[in-house]
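1. pasted the sequence and its predicted model underneath.
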Amino acid sequence: MDEPRKSEWVRFGLHLKRLRTQQGLSLNRLADRAEWSATYLGKLENAKRAPNADVVRDLDRELRTNGALLRAWNDVVRAQAALDWYEQSRGYEKRAHEIRFFHPLVVPGFFQTPEYARVIVTHTVPTASEKRIQNVIRTRESWRKDLDTDGGLVLNVILTELALTRPIASEVMREQLDRLIQEAERPTVTLQVLPSGISDLAWLSGAFRLVYIEGEQPLLCAEHAIGEYLTDDEQETRKMETVFSKLQAWALPPDVTARKLGEMRQAL
């Protein structure tokens, strides 16, 4: 049975077909050399089947790509894993009654304005195409809609002063601060700013969020350099709950945070 076509597999299939045709090989000839059926390889090229490590190693050998095809396959696996994680994470968040979020470097994605998101993406991924940038913006806007605070979901968010004082165009930051001020006025949103220069190093823990679902073990979503890590391990979750509590203790109270955001907005 064929599997649903996914964009990552489509790109891999096109890459595989291009390598094959560049070497003047028919599908049947490559299948004979790699000892896989032509039907199966055809499905890989047409993104009707997911590539696996065994067939990719054989194709890499027969096409003499010196590991390039295998690296392309690894890109497929990472991209699909990220997509699967994203869908799984969003599913949990839609069922949550509380989410605690901390990011030391930027405004959380679900609170970002389109122009702020554009700046962050273009600085972190300078080669990003306009299509990719627009996709990120749409994803973050959709993320906020999924977090139904009007339906009772409680958001506890801690931002760092560093995230709010980055050298970003004044008009972009004014709009972003307006958005944060608006969000902070919601009764189910608690927003706090962590001042610069605090002695506690808990903020170096990196970005993470804790997701609470009624009757289930809390989930920890921790960001790292190439993606995110999702776990319900009790020991790890409790450790990050302690970190979040320390950050809350050092952060400005919500009312002081609201005044600070207003002052920063006026200063721009």
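-> Now that the structure is in, tell me what you want to look at. Residues are numbered from 1 along each chain as shown.

2. from here on, just use CA atoms for contacts and neighbour counts.
-> Will do.

3. mind listing what residue 108 touches?
-> Going by Cα atoms under 8 Å, 6 or more residues apart in numbering, residue 108 touches 101-102.

4. what about it, distance to residue 209?
-> Separation of residue 108 from residue 209 (Cα to Cα, to the nearest Å) stands at 10 Å.

5. need the residues touching each of the two.
-> 101-102.

6. so where do the helices sit in this protein?
-> Taking DSSP state H as the test, the helices found in the chain are 7-22, 27-34, 38-45, 53-63, 68-95, 114-124, 130-146, 161-164, 170-184, 234-250, 254-267.

7. got TSV for those helices, with mean neighbour count and distance to residue 225 too?
-> Below are the helices of the chain laid out as TSV (neighbours: other Cα atoms under 10 Å; distance: least, Cα to Cα, whole Å):
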stretch	mean neighbour count	distance to residue 225
helix 7-22	17	21
helix 27-34	16	36
helix 38-45	18	30
helix 53-63	17	24
helix 68-95	16	12
helix 114-124	17	11
helix 130-146	15	17
helix 161-164	18	18
helix 170-184	17	25
helix 234-250	16	18
helix 254-267	15	29
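
8. and residue 223, which of the ones you listed is closest to it?
-> Across the helices of the chain, residue 223 has its closest neighbour in helix 68-95 (11.7 Å, Cα to Cα).

9. can you name every helix or strand that that closest one contacts?
-> helix 7-22, helix 53-63, helix 130-146, strand 227-231 (3 or more Cα pairs under 8 Å, 6 or more residues apart in numbering; DSSP states H and E).

10. do you know which of those lies nearest residue 258?
-> Of all those, helix 130-146 comes closest under Cα to Cα, at 20.2 Å.

11. number of nearby residues for residue 105?
-> 16 (other Cα atoms under 10 Å).

12. that one and residue 162 touch, don't they?
-> Yes: look at residue 105 against residue 162 with Cα atoms under 8 Å: they come within range, at 6.5 Å.

13. circling back to that earlier point, of all the helices of the chain, which one comes closest to residue 224?
-> Here helix 68-95 is closest among the helices of the chain (Cα to Cα), at 12.1 Å.

14. so how far is that closest one from its chain's centroid?
-> Computed by Cα atoms, centre = their mean, to the nearest Å, the chain-centroid distance of helix 68-95 equals 10 Å.

15. and what of stretch 218-227?
-> On the basis of Cα atoms, centre = their mean, stretch 218-227 sits 9 Å off its chain's mean C-alpha point.

16. ditto for stretch 239-254
-> On the basis of Cα atoms, centre = their mean, stretch 239-254 sits 23 Å off its chain's mean C-alpha point.

17. out of the helices and strands packed on helix 68-95, which gets nearest to residue 191?
-> Going by Cα to Cα, the one of the helices and strands packed on helix 68-95 nearest residue 191 is helix 130-146, 15.0 Å.

18. second one coming, line it up with the first:
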Amino acid sequence: MANGSRQAAWEFFGTELRRQREEVGMTQAELGSRVFVSGAYIGQFEQAFRKPQLDISQRIDEVLQTDGIFERLCRKLIDDKRYADYFAQAAELEGLATTVWDFEPTVVPGLLQTAAYARALVLATHPLATDELIADRVAARMERSRLLRDATRPMYCVIVHETVLRVPVGGPEIAAQALEHMLVMAEERKVLLQVLPFSAGASAYNGSLRLMEFDDAPPTAYTETSFSGSLLDGPAVVKQARRAYDLLRGAALSPAASLALIRSAAEDLRRCTSST
């Protein structure tokens, strides 16, 4: 399902939720208290700004006695095989964010990957995958990356660990191209890049971390490991994640020094290519 049609479907979800809620004479706050979210969240669901998780959709059906319509809609909308199930909602939100902060400890962030680099990562995790699955996953990642070319793109800030610069994902040539692409995106002011060097020692956070801010909704944090991811919006947890990111940023090299290190690492990879 294309992004536009998916958004239209979420808007239908929100419109129908408002209609069903008002039909039983329930306020947003009243419905929210029954399904264990705030009334403001119900308003965001109805405006299609925030997408409810499956368990919330099921509770809405129970409270409004809607015979499973919201569960069925939610299941259909989150069934996007281009992304892992745990990442689909985070992918939706990044297109709505005004600011995105990423920390990646091992690989180039998805929004900055080249097609060849993305393909190497997909093959590493799905070595027996069909050509169709690989092409779909790579196309989805490239579609996401177009967000940074959009006039309404979010402010995008990235910290990568120096490990990202040293692991030749896909081989030295593909890895060098990926680093050079990061440099181009930084030079075009599409991203503010920093590197957390080996010399920084232990880091404040060891997994993948993303923070997102929005104009009309609370900030969220997204954390990910190899096989799972969690979208977090509790204020205390998001505050803790932001503190970890601030510590990472304080330990990272300056943007200028970071670009110099990335350029040097790309040149090292190029030398490996020319010597083989």
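-> In hand now; what should we look at? Note that this is a predicted model, so its numbers are computed, not measured.

19. ok, which of the helices and strands packed on helix 68-95 of structure 1 comes nearest residue 261 of structure 1?
-> helix 130-146 (20.2 Å).

20. ok, and what's touching that closest one?
-> Residues from elsewhere that reach helix 130-146 of structure 1 (Cα under 8 Å, 6+ apart): 90, 93-94, 109-112, 114, 117-118, 121-122.

21. switch the cut-off to 6 Å
-> 109-110, 114 (Cα atoms under 6 Å, 6 or more residues apart in numbering).

22. alignment lookup: residue 196 of structure 1 to structure 2.
-> Aligned by TM-score structural alignment, residue 196 of structure 1 pairs with residue 198 of structure 2.

23. count the residues that sit near that match.
-> Residue 198 of structure 2: 12 neighbours (other Cα under 10 Å).

24. what's the closest non-adjacent residue to it?
-> residue 162 (6.1 Å; Cα to Cα, 6 or more residues apart in numbering).

25. show me what contacts residue 266 of structure 2?
-> Neighbouring residues of residue 266 of structure 2 by Cα under 6 Å, 6+ apart: 176, 179.

26. skipping adjacent residues, who's closest to the counterpart of residue 183 of structure 1 in structure 2 in space?
-> The alignment partner of residue 183 of structure 1 in structure 2, by TM-score structural alignment, is residue 185. Spatial nearest neighbour of residue 185 of structure 2, excluding adjacent residues (Cα to Cα, 6+ apart): residue 191 at 6.2 Å.

27. any idea how many residues pack against that neighbour?
-> The burial count for residue 191 of structure 2: 22, using other Cα under 10 Å.

28. surely the residue nearest to residue 198 of structure 2 meets residue 197?
-> Yes: if you go by Cα atoms under 6 Å, residue 162 of structure 2 and residue 197 touch, sitting 5.0 Å apart.

29. measure the match of residue 196 of structure 1 to residue 128 of structure 2 for me?
-> 34 Å.

30. circling back to that earlier point, pretty sure the residue nearest to residue 185 of structure 2 is touching residue 156, no?
-> Yes: using Cα under 6 Å, residue 191 of structure 2 is in contact with residue 156, at 5.1 Å.

31. for residue 215 of structure 1, which of the helices of structure 1 is the nearest?
-> It's helix 68-95; of the helices of structure 1, that one is closest to residue 215 of structure 1 (Cα to Cα) at 11.1 Å.

32. how about a markdown table for the contacts of helix 130-146 of structure 1, with distance to residue 261 of structure 1 added?
-> Formatted as a markdown table, the contacts of helix 130-146 of structure 1 follow (distance: Cα to Cα, whole Å):
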| residue | distance to residue 261 of structure 1 |
| --- | --- |
| 109 | 18 |
| 110 | 18 |
| 114 | 19 |
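
33. and which of the residues you listed is nearest to residue 202 of structure 1?
-> The nearest one, if we look at those relative to residue 202 of structure 1 and count by Cα to Cα, is residue 109, at 21.2 Å.

34. ok, that closest one - contacts?
-> Here residue 109 of structure 1 is in contact with residue 140 (Cα under 6 Å, 6+ apart).

35. separation between it and residue 121 of structure 1?
-> Distance of residue 109 of structure 1 to residue 121 of structure 1, computed by Cα to Cα: 11 Å.

36. and what of residue 34 of structure 1?
-> Distance, residue 34 of structure 1 to residue 121 of structure 1, by Cα to Cα: 41 Å.

37. next: residue 171 of structure 1.
-> Taking Cα to Cα, one finds residue 171 of structure 1 at 17 Å from residue 121 of structure 1.

38. same question, residue 63 of structure 1
-> 36 Å.

39. before we move on, what about residue 223 of structure 1?
-> Noted for residue 223 of structure 1: a distance of 16 Å to residue 121 of structure 1, by Cα to Cα.

40. please apply the same query to residue 255 of structure 1.
-> Taken as Cα to Cα, the span from residue 255 of structure 1 to residue 121 of structure 1 is 31 Å.

41. my guess is residue 209 of structure 2 meets residue 223, correct?
-> Yes: with contact defined as Cα under 6 Å, residue 209 of structure 2 and residue 223 form a contacting pair (4.7 Å).

42. quick one: contacts for the closest residue to residue 231 of structure 1 other than its chain neighbours?
-> In space, and not counting its chain neighbours, residue 231 of structure 1 is closest to residue 220: 5.4 Å by Cα to Cα, 6+ apart. By Cα under 6 Å, 6+ apart, the residues touching residue 220 of structure 1 are 209-210, 230-231, 237.

43. over to residue 170 of structure 1?
-> Here residue 170 of structure 1 is in contact with residue 268 (criterion: Cα under 6 Å, 6+ apart).

44. with residue 197 of structure 2 instead?
-> By Cα under 6 Å, 6+ apart, the neighbours of residue 197 of structure 2 are residue 162.

45. any figure for the gap between it and residue 166 of structure 2?
-> Taking Cα to Cα, one finds residue 197 of structure 2 at 11 Å from residue 166 of structure 2.

46. try residue 215 of structure 2
-> Counting by Cα to Cα - residue 215 of structure 2 and residue 166 of structure 2 are separated by 37 Å.

47. what about residue 20 of structure 2, helix or strand, and which?
-> In this assignment (DSSP states H and E), residue 20 of structure 2 forms part of helix 3-23.

48. and that helix, what other elements does it pack with?
-> helix 39-46 (3 or more Cα pairs under 6 Å, 6 or more residues apart in numbering; DSSP states H and E).

49. ok, now with 10 Å
-> helix 28-35, helix 39-46, helix 54-64, helix 69-78, helix 88-94 (3 or more Cα pairs under 10 Å, 6 or more residues apart in numbering; DSSP states H and E).
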